[in-house]
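S.K.: the sequence isn't on hand, but the structure is:
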């Protein structure tokens, strides 16, 4: 028979592992101009947000931009199993905000954004 303390310990460990799943920094897929960024995820009131911490040109050199420090991803709900939805993603190049969802699998994050019926998906990779 399993002890309640052991079951509680496993539940805490599993909960902590899920909570840490989206934390960290992800490198975006390059945009149409070849620019990429580093987005750092954090808890924002029980949901998840991601702010742009660095940008790079197509040659990989760091770009200074007014968008550094701004949220790119906002208000994502953790649905469990690596699935996130209900938030938005902002494309600073086009200055458009899309309804978004994300799926985390290992160190790969599939990020989808839609306006009306127009949708786009990118693959981001964990940088740290």
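M.R.: Received the coordinates, thanks. Computed from a predicted structure; not experimentally measured. Residues are numbered from 1 along each chain as shown.
S.K.: switch to C-alpha atoms for all contacts and neighbour counts from now on
M.R.: Fine.
S.K.: next SSE downstream of whichever strand or helix holds residue 89?
M.R.: Element membership of residue 89, judged by DSSP states H and E, is strand 83-91. Of the helices and strands lying after strand 83-91 in sequence (DSSP H and E), the nearest is strand 96-105.
S.K.: what helices and strands are in contact with that following strand?
M.R.: Judged by 3 or more CA pairs under 8 Å, 6 or more residues apart in numbering; DSSP states H and E, the packing partners of strand 96-105 are strand 83-91, strand 108-115.
S.K.: another structure for you, compare them:
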């Protein structure tokens, strides 16, 4: 069994480890984030995960002003993708979908502790929110 382990299992583990870079798996941006209320006064939970060597975010749920869960057609959709770490708590690149106006924007994110400053710009028009870790 020792030879089998060294011959087959160790190379398999090494191959799996190279599929997702280690730095992305332990990155502090990964997790569940609560948005600020949008123009419809809804708050959403966004799940940020590693997508290869970049990051993506998906809308998990939405809540009205009283905290009651609401169903929207955006739940389950990707909010951003191909966002990369730029070091020093800064993230950018990729694309950000703005559901309220159905526009793609260039995301810029800054992580400070349990706060994520999220900014999206389309040409010279920018919008921003501060998200908090769940």
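M.R.: Sure, I can see it. Just so it is clear, the model here is predicted, and its values are computed rather than measured.
S.K.: picking up where we left off before, could you export the helices and strands packed on strand 96-105 of the first structure to TSV, including columns for mean neighbour count and distance to residue 39 of the first structure?
M.R.: Compiled in TSV, these are given as follows (neighbours: other CA atoms under 10 Å; distance: least, CA to CA, whole Å):
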stretch	mean neighbour count	distance to residue 39 of the first structure
strand 83-91	19	11
strand 108-115	18	11
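S.K.: for residue 73 of the first structure, which of those is the nearest?
M.R.: Of all those, it is strand 83-91 that lies closest to residue 73 of the first structure, at 4.5 Å by CA to CA.
S.K.: what range in the second structure does the closest one sit on?
M.R.: Alignment of strand 83-91 of the first structure against the second structure: residues 90-98, by TM-score structural alignment.
S.K.: superposed on the second structure, what's the mean shift for the strand holding residue 89 of the first structure?
M.R.: Taken over the aligned residues, the distance from strand 83-91 of the first structure to the second structure averages 1.1 Å (mean CA distance after the TM-score superposition for the first structure).
S.K.: show me what that strand is packed against.
M.R.: strand 71-80, strand 96-105.
S.K.: which residues touch the equivalent of residue 66 of the second structure over in the first structure?
M.R.: Counting by TM-score structural alignment, residue 66 of the second structure lines up with residue 59 in the first structure. Applying CA atoms under 8 Å, 6 or more residues apart in numbering, we find residue 59 of the first structure in contact with no residue.
S.K.: so residue 59 of the first structure, which of the three states?
M.R.: Classification of residue 59 of the first structure by DSSP: H, G, I helix; E, B strand; the rest coil places it in coil.
S.K.: how about stretch 32-44 of the first structure: buried residues?
M.R.: Residues 35, 36, 37, 38, 39, 40, 41, 42 are the ones in stretch 32-44 of the first structure that count as buried (16 or more other CA atoms under 10 Å).
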